[in-house]
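# the following block contains a protein sequence and its predicted model.
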Amino acid sequence: MPEAGVHIAADYFHSYSVVGLLAVVGVLFVAVAFTAGRLLRPVVPTPEKLLTYECGVDPVGEGWAHTQIRYYVYAFLYVIFAVDSIFLFPWATVFAAPGFGGATLVEMFIFLGFLAVGLLYAWKKGVLEWT
């Protein structure tokens, strides 16, 4: 019986050795590609090549630009509600299953209540005002 356990352990570690070998080959492939690129590319720096490229237009002014925070807030709110809408699909499928209706409905209303409180908070703070 101990021979069967050794055989199972050997198969177990063999599958990990395949994964490890694949990882090593992948790392070596990337390292060789980067090294070949560095050795084969022409290196002729000129002042024009060292300039910041902005769609063919010479850069004017400083590199720092002021960005309105409201754009990030809108993006953040979108991500929050997009992720929350993803949670609604599994809820709908579970709600359709027999025996899960009442408890699932209560849980979802609690979840939607949290979302409503967050949206109400953002609205009261004036985050949703565009001007």
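Received the coordinates, thanks.

# please make it C-alpha for all contacts and neighbour counts, starting now.
OK.

# now do the helices in this protein.
2-40, 69-96, 101-124 (DSSP state H).

# could I get those as TSV with mean neighbour count?
Below are the helices of the chain laid out as TSV (neighbours: other CA atoms under 10 Å):
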stretch	mean neighbour count
helix 2-40	11
helix 69-96	13
helix 101-124	13
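
# need those in TSV (columns: distance to V57).
Below are those laid out as TSV (distance: least, CA to CA, whole Å):
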stretch	distance to V57
helix 2-40	28
helix 69-96	26
helix 101-124	39
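
# try it against this one:
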Amino acid sequence: MENYANNYVVVAVFIVLGILLPVVALTVGRLLRPNKPNALKQTTYESGNEPVGEGQVRFNIRYYLFALMFVIFDVETVFLYPWAVAYNKLGLFVLVEMLIFAGMLLIGLLYAWKKKVLKWNSV
């Protein structure tokens, strides 16, 4: 019983340190830095040149959809790789689970294809 309590104490210490150290570092940095704002320091800096044009650029919504599709299939790879490495030890049940997972992703891909999400047209 004591051994389990020691494990939780170690985890608690790491959590406290993980929160406390960045907070202390940021607070000390804020207290020690010089704070002399002026109008020149508040201007936009663009590689040493005067800023040209508007500061915000509008991107096509298609970039968002492609990025979302990439993230979905990238996460699929994260799940498939460990399964493929340990395939021989896991058995038939895990194979069926992974086929269901891949099938759901395939259904999502077919749905995106049907809705023409993958087609790049000028909107």
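Cool, got the structure. From a predicted model like this one, the values you see are computed outputs, not experimental measurements.

# which stretch among the helices of the first structure comes nearest P59 of the first structure?
Nearest of those to P59 of the first structure, taken as CA to CA: helix 69-96 at 24.1 Å.

# starting at the chain centroid, how far to that closest one?
Put simply, helix 69-96 of the first structure sits 15 Å off its chain's centre (CA atoms, centre = their mean, to the nearest Å).

# tell me the residue in the first structure aligned with E46 of the second structure.
Residue correspondence to the first structure (TM-score structural alignment): E46 of the second structure is matched to E54.

# how near is its match to E48 of the first structure?
Distance, E54 of the first structure to E48 of the first structure, by CA to CA, to the nearest Å: 12 Å.

# and I69 of the first structure, how far from Y78 of the first structure?
Taken as CA to CA, the span from I69 of the first structure to Y78 of the first structure is 14 Å.

# then R41 of the first structure?
43 Å.

# next: A4 of the first structure.
Counting by CA to CA - A4 of the first structure and Y78 of the first structure are separated by 56 Å.

# swap in A65 of the first structure?
24 Å.

# what residue lies at the spatial centre of the second structure?
V71 (8.7 Å; CA atoms, centre = their mean).

# which position in the first structure pairs with that one?
Under the alignment (TM-score structural alignment), V71 of the second structure maps onto V79 of the first structure.

# and that match, how far from Y71 of the first structure?
Applying CA to CA to V79 of the first structure and Y71 of the first structure gives a distance of 12 Å.

# what does Y121 of the first structure give?
18 Å.

# one more: A9 of the first structure?
In terms of CA to CA, A9 of the first structure sits 55 Å off from Y71 of the first structure.

# could you do K125 of the first structure as well?
From K125 of the first structure to Y71 of the first structure the distance is 15 Å (CA to CA).

# cool, P42 of the first structure as well?
The value you get for P42 of the first structure to Y71 of the first structure, if CA to CA is used, is 41 Å.

# and if you look at L50 of the first structure?
Counting by CA to CA - L50 of the first structure and Y71 of the first structure are separated by 32 Å.
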